[in-house]
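> here's a sequence, model it:
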Amino acid sequence: MADAARGRRHPRGPLQEPGQCAHGRPRPATCIGLGRAPGRPSGCTCRGAGRAGAALDPPLAQRRCRGPDGGCAGRPRPSTPDHSPLMPRRWLAVRIAALACWAVLGAGPVWAQARGQDRILILDVTVNGQRLNGAQEVGQSADGRWSLPSALWTELRWLAPQALVSEGPLAGHAWLDQMPGVQLAFDAERQSLTIMAPANAFATYHLGSGDQTALAPGASGTGAYANYELQAGHSNGHTAWTGGVELVGFAPGTRLTGSAYYRDQAQGGGRWVRLDTGVEFSDAPRMRSLRLGDQITSAGLWGRPARIGGIGIGTRFAMQPDFVPFALPTLRGEAVLPSTIDVLVNQNRVTSGQVPAGPFEWNQLPALTGRGDLRLSVTDLMGRKTEIVQPYLVSDQLLRPGLVDFAVEAGRVREDYGYHSGRYGRHVLLGQYRRGIAEQLTAELRLESLSDQRTAGAGLAWKVGGWGLMQATAAASERDGQDGHAGSVGLDVPGRAASLQLRSARSSRFFAQLGADNPDAASRSTDRVGVLVPWSHGGIGLTWVARRYWNADPQRFWILSASAAFGTRFFLSAYLQSAHFETRQRTVGVNLVVPLEPHTQAWAQASRSSGQTTGGLGWISSLPPGPGWAHRLFAETDEHLAARLERRGASADWRADLDVRDGQAYVGSGVSGSLVLLGGQLRLARRIEGSFALVKVGDVAGVPVYRDQHEVGVTGADGVIVLNDLRPYQSNRIHVDPNDLPMDAVFEHLQLKLSPALGAGVYADLGVRRVQPMTLRLLGPGGQAVPPGTVLQVSGLAAERTVGYDGKLFEPDGSPDRVYTGSVAGRPCRFRAPVAPAPGEPDAPVPVHCEETSP
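Got it, this is the predicted structure:
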């Protein structure tokens, strides 16, 4: 009987098993059906069930449609005779329905058995306004509860359900009514289920939570370069020469450096002084380096940098400038519908993104420091906008939680740097460890051990609420049996309306540390107060410093300054300062700067100090990124005149100087540049600062090359240019304008993004080449033209060419020395294109004979 009931006709089509379509064949993934209503009388039509948008869910509708015996609850039989020819059509329909119900009364026991069963439906599902792709499997219990498979539950990013169905057809499903606040709407006619889940039902969506330490390292070729500088000056009948040289060799992950300086001696003659020599091995992905040779030690919160010769290993966040080591604010919010969010920092839009429904976090905001307001604007699919304002305080002294910054250095202290080539003093061992404890707290430990002294200390930096940053350090030392100690506290209160900085440090008479070797300059106390009140086009600031020494007179200094910009026309600043060293001296001054054109400005200044008034005028321009001129000219009332003229060329920079003071004149000139070896090519270039690239634009000369929209030079006769001053480890966009290329030039790409390592160079080819269209006339083994329609394979390319009439084959880009293979008249042939058309006949077909090959 159950099988018979399934086979009867249903008003919406025959009932089918959950895995079958209406025609009885297995249901495909895109098949959407009502599903099987177990045991339902196939001839029963229930009023109110199946209407579009009906609020009555199907099981309840079925119970209302069933009679007490499990059959149809049809209307009462009318009193009109059954066989009356005048019976109205509506009564006829009622009789037909009643007969159908009577016909299936035998199915009553099967229907009653199905009432306690669950079923699976295949429906269109929409969650929080977003329709899911394809039909979904949805469960419905006999008492009207709805469920979804746990896999779909996870895919929707809902929080883990409290319990799953363990048996029956809905095993592995989770009931939707265990989600507080969920709203459901079932449309039987459209076979769809709409779910509106609360935002707190979703797992938090994280934006920008990728591991930045996995960034690709900077590229590096293998080569070398030598920076040089030479200057000659003449004054008082004497000519002096100075110069310097820096030698750098590089390979992937390795950089070798050496530098020296030459100067004339006052008593005649000259000598070279070695400056730095060392090698560095870099691990950019892990942001670590190993240095051997001359180097500068780390400082930390309370230490001092010093030059040593030895070995050092530690972190170097500068290897990845896109990596932000300090803790950034995290934006948190929630969206009921999928939304677009915009982030504004102090009313300036900095980024945007898409978020799905549910709570979200954005913890990789653009790098910013100081104090201000973050404004989050959330716009959902319905166009409704919500704004969240969150204050922030960011400092580069606070490391991200769990991030470690360390350094271990050992060697000997460098003495008389710049005067002696190899004078080293005491042995030193230094260790420093910084760690981000939390977003609001960073701790530091530092140890220094020298031949005759030892120093140890610690430091803390922590955020005070959302308005300030505190610092505190403490250190103790021992030298020659004498103990010392030092400590400091500080408070920074940045803000948009005003900023405050307070510092206070104290140290005992015998406190010793690396980099503080002059007993006469030993500080007893240092106090500092700084206040800044900015406005839209300037600001006013006050700085006060007081310092006391153990073996010298105290010093006090303060300065009050103010500045204002009047549009783009001019910039005005004034200051008043007082310095109390051995004597008290007060100075008042004013400066006026007038921009004239890009890279050029005029200025005027006047000041009065110790009863004397001075003033000056100046006209200054700076060098452009590419070739060009620059000048500097200023004159002062105290008989001082200075002028400089500079020229930036393709391979060097030149300058000439004139300085006249108190009737004495100095005249000088200088040149600086670099000699570069990369990719087997030796080139002259401007002085290399940072990183560089050797860029080839085919063999086309005179093509302007741009870096980030600024022209930096033109290619030489062989189409090559050396680009210096590239930003290490960052993306440098190098490109050319296609309008600057000749008409017969083709290219693979017009721009490249280069990320060279520090102090290294890379070779880049834009793939530009000049071509000449060529028509070939292919001749077969017998000397006749290859038949039209013959298909030939192009060697080295996954491409084919079809021969035209009279054996002609047109190649728009010339393609010199290209080889074609194929069968001609049943014989294998190879055709080799010539390097260039015949001289004087660029448009004439070039005959190419078949070279027979073995099959």
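> CA only for contacts and neighbour counts going forward, please
OK.
> and Pro305, what does it touch?
Taking C-alpha atoms under 8 Å, 6 or more residues apart in numbering, we find Pro305 in contact with Ile296, Thr297, Ser298, Ala299, Leu514, Gly515.
> can you check which helix is longest in this protein?
Using DSSP state H to define each element, the chain has its longest helix at helix 89-103.
> would Asn200 count as being in a helix?
Yes: read with DSSP: H, G, I helix; E, B strand; the rest coil, Asn200 is one of the residues of a helix.
> so it sits against Ala335, correct?
No: Asn200 is beyond contact range of Ala335, at 9.3 Å (criterion: C-alpha atoms under 8 Å).
> about what we covered before: could you dump the contacts of Pro305 into CSV with neighbour count added?
Formatted as CSV, those follow (neighbours: other C-alpha atoms under 10 Å):
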residue, neighbour count
Ile296, 14
Thr297, 22
Ser298, 20
Ala299, 15
Leu514, 21
Gly515, 14
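> just the endpoints, please. Distance across stretch 295-307?
Distance across stretch 295-307, first residue to last, is 6 Å (C-alpha to C-alpha, to the nearest Å).
> residues contacting the closest residue to Ala799 other than its chain neighbours?
Excluding the flanking residues, the one nearest Ala799 by C-alpha to C-alpha, 6 or more residues apart in numbering is Gln793, at 6.3 Å. By C-alpha under 8 Å, 6+ apart, the contact set of Gln793 is Ala799, Glu800, Arg801, Tyr820, Thr821, Gly822.
> one more, so I can put them side by side:
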Amino acid sequence: MRATRPCRWTALAASVAAACAPFGSLAAPAVPASPGLSSPSTLDLVDAEDDRLPVPAGAEELYLEVSLNQSVTGQLARFLMLDGRLHASAATLRGLGLQWPGSDDAGSRLVALDTIPGLQARYDAGRQHLALTVPLEALSAEREHFGPSAAPPPRVDPASRAPGLLLNYDLYAQGDGDHRSVSGWHELRLFGFGPGLWSNSVVSRATRSPGKDDNDTVRLDTAWRLDLQDSMVSVIAGDTYTGALQWTRPTRIGGVRIARDFALQPYRVTTPLASFAGEAALPSTVDLFIDGIRQSSQQVRPGQFQIDSLPRVSGAGQAQMVITDINGQSRVVDFSLYSSAELLQAGLSDWSLEAGLVRRDYGLRSFAYADEPMASATLRHGVNDLLTVEAHAEGTAELAMAGAGAQVMLGRRGGVLDLSLAGSRHEGRAGRQYGGGWQWASPRFNLALSSLRRDAAFADVASLEDSPLARRSDRAFAGVSLGRVQLGASYLRQDRAQQPRARYANLSLSWQLPRAGYLSFNLNRDLEREDSVHAYLYWSMPLDRRTSVSASARHASGTDGLTVEANRSVDYDRGGWGWRAQASAGDAASAQAEINRLGAHGEWAAGVHHTGGEGGRNTGYASASGSVLLMQGHLFGMRRVDDAFALVSTDGIADVPILLENRLVGRTDAHGLLLVSRLNAWQNNRLSIDPLQAPADVSLDRTELLAVPESRSGMLARFPMRPVLSLQVGLTGADGRPLAAGSPVWLHDADPASAPPLTVVGYDGLLYLEDPPADARLRIGQNGGFCEAALPSVSAERGLVELQGVVCR
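So this is what the prediction gives:
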């Protein structure tokens, strides 16, 4: 353990000698400064307790700066020169990071340096420097650790919070000669009024057919949500859902949910980091490569080190550490690694707690809930980088269910093993569920197997509401990647009580064709029916960035069809027009044409669909989606908002171009406002202004900001700016000649003896002023004295105004 003196020691040898102790003058060859790591500006004294040890008779006491294996340690240490040999206490040597046979039992006794196996010492008396060189096994310092820096999560600026009311809508209507239908989905959000967010969503339907009309409106979800970013916890009161694992089911409830939410800190890495350990005898540079791509470069000191890297790969990969010492010699260390997003970092937990009433007939009835309350709890915890354990429990007054599971990484190449076991008790019957799975992935191959089995008595809360569980679910998948070609095969089996067994097999092929074309083939077979073979062939080719053509052929149980299509998508950032045309031939001949438009206030589409054959029918349809926002005293129409958005304000300045992540997303309106949707909640969203494209007669306080909105809410992103009135004044003296360049200028009420000049006169008597006071008078230094000039009144409030012939008298 290293002890330090209260005083700090300068790295200069002369200052050390003057401040701390007399030094010997034993001649020795100079030691060159280490090229690996720079010397620190201050030095720590190792093992100050040595001052209490007696100095043997005839010994010379030295305080020397120490380098170890050509690496500057930044430490001073106390040595004794006795009979021409350097000595130090065992405590001092251990403080320098050395170990040797018997060092742990040596206490603080003096040790001659030349008695330590493999140690070489070079003493430079002029620089008061001691260079030690030891073998790698003699270094006892703790392992040097390098890893990605844990940057603090982006913070929501309190000044950006603003109350608002948002209505999302999605409308659809269609009709033919006899039938009409209109449906709509609406979501109302209230944010910024106190903590949390209120939301309510409904769906409405209206149909009309000969002799029958049907209209209804159903409430979907009503909830209040509070996000606590620092603790990564979300609280939801109202309609929500329970937590679930791979071997459990989520259930819609009306009640309260408290859960860990990693989305509140999206930059935090939750999966285990890839760790690589090594050692270096000299100061070295370590370059880390994963699958041939360099991930980091670190400067390491002699000794052991560990580098943690973000999990750049999913599945199996290969890593190399290239260790290059200060002499230019390199060596490569290879590692196999495996990464899985399903595992949690050691010590990290994911959990949720819920209580309430199970939701019934969701989407069909507005207020249908179970009679008995339920409760649920889910937990995942990273025990270490190879093991994540899970647990889940739920129950009502009639049922109790609980289980546990684990996800285990099988070494560095073996994939991930999933295991689970659960039991339930309902109406006096005990049920059991058990499952297992294994998955392995690499850049070329993917394999996955899973099975979940239940006996007839096993039940969960959802099964009490007419949602029965499958008795058996088996899945298998194998895939291979051959460059541009992807091959896959899968198998699925599901057994349900009182229902026929279902088994399916699937083969798929996808091929990235030259010139960005794409081809895929899919073959599906119901193994329980001999005549149920489905085949689908699809081809597409882009013609430009937004236009493409495609064709598909299908075969299913004796029916065949061919479809061709051409479409042009809409540029989402800038909006515009899009269209789609499709024609199908075969057993179900049809044709369809559609146009759509995306603007700043929403999106709409309209089209017609023709069904051929006997009794052919034409059906027209139209849709519209968008939002209506009330915020900052203004009513806006905007695109539909699924997550977060910002209201950009330029303080009333119109026609200012706004960029999101360097992409132009619009210009401010006559009120200096622009709505920017599609922001990422709890993340840094870079909003900026191109000053070269901004109006020339405005002053910008800043041209860029990082907008951090809360989830599903709006924020105010303000760019402070103001209009500027600029005057270019042509000044002449009483003789009509332009004033001399460099003449200082003050406002009339300023004291030239104490106040600095406001500006100076330019060439040809030109003076440039921004936002001068109305009817301002100027005092201008001339030939050791002053003259005064009165600026004429200007009616303009902004822009550049030229004034000529202003006389200074």
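> and Asn200 and Ala335 of structure 1? which has more neighbours close in?
Ala335 (23 against 18; other C-alpha atoms under 10 Å).
> aligned partner of that one in structure 2?
Taking TM-score structural alignment, Ala335 of structure 1 has Ala280 as its aligned residue in structure 2.
> mind listing what the residue nearest the centre of structure 1 touches?
In structure 1, the centroid-proximal residue (C-alpha atoms, centre = their mean) is Asp322; its distance is 5.9 Å. By C-alpha under 8 Å, 6+ apart, the residues touching Asp322 of structure 1 are Gln730.
> ok, now how distant is it from Asp211 of structure 1?
12 Å.
> which position in structure 1 pairs with Gly599 of structure 2?
Checking TM-score structural alignment: Gly599 of structure 2 goes with Gly649.
> and the nearest residue to its match once chain neighbours are set aside, what is it in contact with?
Nearest non-adjacent residue to Gly649 of structure 1, counting by C-alpha to C-alpha, 6+ apart: Pro627, 4.9 Å away. If you count contacts by C-alpha under 8 Å, 6+ apart, Pro627 of structure 1 has them with Arg647, Arg648, Gly649, Ala650, Val712, Gly713.
> what does the host helix or strand of the fifth one correspond to over in structure 2?
Spelled out, that is Val712 of structure 1. Assessed by DSSP states H and E, Val712 of structure 1 sits inside strand 710-714. Under TM-score structural alignment, strand 710-714 of structure 1 corresponds to residues 663-667 of structure 2.
> give the buried residues for the matching stretch.
Leu664, Val665, Gly666, Arg667 (16 or more other C-alpha atoms under 10 Å).
> can you check stretch 137-151 of structure 1 too?
Those would be Glu137, Val138, Gly139, Gln140, Ser141, Ala142, Trp146, Ser147, Leu148, Pro149, Ser150, for stretch 137-151 of structure 1 by 16+ other C-alpha under 10 Å.
> ok, of the residues you listed, which one's closest to Arg423 of structure 1?
Ser150 (72.8 Å; C-alpha to C-alpha).
> correct me if wrong: that closest one contacts Leu176.
No: assessed by C-alpha under 8 Å, Ser150 of structure 1 is found out of contact with Leu176, at 10.8 Å.
> closest to Ala100 of structure 1 among the buried residues of stretch 137-151 of structure 1?
Among the buried residues of stretch 137-151 of structure 1, and counting by C-alpha to C-alpha, the member closest to Ala100 of structure 1 is Ala142, at 24.8 Å.
> now do the same for the closest one: its match in structure 2.
Aligned partner of Ala142 of structure 1 by TM-score structural alignment: Leu82.
> ok, that match - contacts?
Residues in contact with Leu82 of structure 2 (C-alpha under 8 Å, 6+ apart) are Gly58, Ala59, Glu60.
> quick check: closest non-adjacent residue to the last one.
Read it as Glu60 of structure 2. Closest to Glu60 of structure 2 by C-alpha to C-alpha, 6+ apart is Met81, at 5.0 Å.
> do you know how far the one you found is from Leu379 of structure 2?
Taking C-alpha to C-alpha, one finds Met81 of structure 2 at 64 Å from Leu379 of structure 2.
> next SSE after the strand holding Val712 of structure 1?
strand 720-726.
> that next one packs against which elements?
Here strand 720-726 of structure 1 touches strand 681-685, strand 691-696, strand 710-714, going by 3 or more C-alpha pairs under 8 Å, 6 or more residues apart in numbering; DSSP states H and E.
> what's the closest of those to Val493 of structure 1?
Nearest of these (C-alpha to C-alpha): strand 691-696, 37.3 Å.
> just checking, what packs against the closest one?
strand 720-726, strand 761-765.
> number of residues surrounding the match of Gly599 of structure 2?
Gly649 of structure 1 - counted by other C-alpha under 10 Å - has 16 other residues nearby.
> thinking again about what came up before, out of the contacts of Leu82 of structure 2, which are shared with structure 1?
Among the contacts of Leu82 of structure 2, the ones still in contact in structure 1 (both residues aligned by TM-score structural alignment, their matches' C-alpha atoms under 8 Å) are Gly58, Ala59, Glu60.
> ok so, going back, buried residues, the host helix or strand of the residue nearest to Ala799 of structure 1. List them.
If you go by DSSP H and E, Gln793 of structure 1 is part of strand 791-794. Neighbour counts over strand 791-794 of structure 1 (16+ other C-alpha under 10 Å) mark Val791, Leu792, Gln793, Val794 as buried.
> who's in contact with stretch 696-705 of structure 2?
Stretch 696-705 of structure 2 is touched from outside by 686-691, 717, 719-726, 798-800, with contacts defined as C-alpha under 8 Å, 6+ apart.
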